[in-house]
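[1] Sharing a sequence plus its predicted fold:
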Amino acid sequence: MKDFFPNSTWFGFTGTPIFNVNKKQAQGQLARTTRDQYGDVLHTYTIKNALEDHAVLGFQVEHEDTIEPISLNNHIYDQLRQTEKYANASAIKVNDVIDQMNGIEKEKYIDNASFESDAHIQKVIRKIFRPDNAYLKFDFQNGRPQKSAILTTSSIEMAKRYYNKIKEMTKNPDWLWDEFPDYPIRKGRTMEDPNFPRIAITYH
């Protein structure tokens, strides 16, 4: 087509850009990232833009820590001490700065490898499927979930790891109660769907 239209200008559109952190495996001379395929970005329209334009439905964001708070704060304390700004600051000053941080700000001090560990994956899936939490989030009625959920990951490899960990955790028919004996649901409520959770993995 390019030969037929030699003076044409080409634009690429993608809703799932591929960056260096999740680039495709090398296959000859084929492009491995969106930039390799199309060149530099001309314009971006993010989910934030779509929400502001009311083009998509809003959603609730909940921040869940998977690292024990004191350990995380101490880690940030050590990181701040290594910076010129806080190297000579008082301990009270440094801790005050940490106390003013929200969850997202604190995450910036955590190495990406921490989010890719088996321990982190286990904490995430156990939070999602803990009976007292799952009953409400999946809106169980008459023992059956009425809502679905999407779990996004940083890479295809991470998606596969989450999928395998969930399948491993739920392989026993009584997994829900065996895995979470200390998190019962309230009396009068039931979770009786033998196929919960129905899980599928998709990726590009």
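    Structure received. Residues are numbered from 1 along each chain as shown.
[2] hey, let's count contacts and neighbours off CA atoms from now on
    Fine.
[3] And the strands in this protein, which stretches?
    Under the criterion DSSP state E, strands of the chain are mapped to 140-141, 144-145.
[4] Tell me how many other residues crowd residue 129.
    By the criterion of other Cα atoms under 10 Å, residue 129 has 20 neighbours.
[5] Number of residues surrounding residue 139?
    Residue 139: 15 neighbours (other Cα under 10 Å).
[6] So it is in contact with residue 145, correct?
    Yes. Counting by Cα atoms under 8 Å, residue 145 is a contact partner of residue 139 at 5.6 Å.
[7] Would you check that residue 175 makes contact with residue 167?
    No. With contacts counted by Cα under 8 Å, residue 175 stays clear of residue 167, the gap being 10.6 Å.
[8] Take this one as well and set it beside the first:
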Amino acid sequence: MDVYAKKYHGKDPKHLQGLRLEMIVDECHRSISAEQMSYIKTFFPHADWFGFTGTPIFDENKKDVKGQLPDTTEKQFGPVLSTYNIQDALRDGSVLDFQTDYQHPFDDVYLNDAVAQATGKSTHEIETWDPAKKEEELPSAYYDTNEHMDNVINYILNRCSQKLGFQRGTGRTFEAILTAGNISRAIAYYKRFKEILKKNLMR
């Protein structure tokens, strides 16, 4: 509305207010704030909003907002209409396949005990569960320990050095992605990597 007013020398854009519009927002987790969206909605109260994002904001990494404004992507745009994740893309052949190396927070022999402690169930009952289900029951704090992060970093630097081509030198290695559960954990990994590489703590 401000741009319209400037372009047409202060002309009142009220004649646009009743329009039924479809608002399509790409990268909606960051391209429009809840405050900006609220402002636009007051002028186009009949508009439908559709947001597209590959990295939605959830409760665990919600934004800092003013007052009662929505602080997650779903609160801002409404319930999810459709999802298309990396598994879908791999199945459809839309992206190249890749190898996944997953580091468990425990050796298998300790996993049942940890899940039993977290859930209050018996280890006998848990033994029949799928490993993925077991780890879903673990509190995220298990993945935040320095011991687990060091195990992951050690695996990358020492056990994957040949696989990733570290011996070829800077700019000649293979690409890899380290995924973490949230932004704060990713930052913690970054800082720990720098500390370890600077002090040569792992060999």
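    Received it, and whenever you're ready, just let me know what you need. Keep in mind that what you see is a predicted model, and the values were worked out from it rather than measured.
[9] re the thing from before, can you tell me which of the strands of structure 1 is nearest to residue 14 of structure 1?
    Proximity to residue 14 of structure 1, assessed across the strands of structure 1 by Cα to Cα, is greatest for strand 144-145 (32.8 Å).
[10] What residue in structure 1 is paired with residue 134 of structure 2?
    Mapped onto structure 1 by TM-score structural alignment, residue 134 of structure 2 lines up with residue 106.
[11] wait, what's in contact with the residue nearest to its match when sequence neighbours are not counted?
    Nearest-residue entry for residue 106 of structure 1: residue 76, 7.4 Å, with adjacent residues in sequence omitted and distances by Cα to Cα, 6 or more residues apart in numbering. Taking Cα atoms under 8 Å, 6 or more residues apart in numbering as the criterion, residue 76 of structure 1 is in contact with 98, 106, 109.
[12] Among those, which are located in helices?
    Mapping the contacts of residue 76 of structure 1 onto helices (DSSP state H) picks out 98, 106.
[13] Please check the contacts of residue 76 of structure 1 and keep the buried ones.
    If you count burial by 16 or more other Cα atoms under 10 Å, the buried members of those come out as 98, 106.
[14] The strands of structure 1: which one's closest to residue 33 of structure 1?
    Closest approach to residue 33 of structure 1 among those is made by strand 144-145 (37.9 Å; Cα to Cα).
[15] measure the spatially most central residue of structure 2 to residue 198 of structure 2 for me?
    By Cα atoms, centre = their mean, structure 2 has its centre lying nearest to residue 55, at 5.2 Å. Distance, residue 55 of structure 2 to residue 198 of structure 2, using Cα to Cα, to the nearest Å: 32 Å.
[16] Check residue 76 of structure 2 too.
    Distance, residue 76 of structure 2 to residue 198 of structure 2, using Cα to Cα: 42 Å.
[17] Neighbour count for those two, which is higher?
    Taking neighbours as other Cα under 10 Å, residue 76 of structure 2 and residue 198 compare with residue 76 leading, 21 against 9.
[18] Setting aside sequence neighbours, what's the nearest residue to whichever residue in structure 1 pairs up with that one?
    Under the alignment (TM-score structural alignment), residue 76 of structure 2 maps onto residue 37 of structure 1. Spatial nearest neighbour of residue 37 of structure 1, excluding adjacent residues (Cα to Cα, 6+ apart): residue 31 at 5.3 Å.
[19] hang on, the earlier thing: mind putting the strands of structure 1 into a markdown table with mean neighbour count?
    Compiled in a markdown table, the strands of structure 1 are given as follows (neighbours: other Cα atoms under 10 Å):
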| stretch | mean neighbour count |
| --- | --- |
| strand 140-141 | 16 |
| strand 144-145 | 18 |
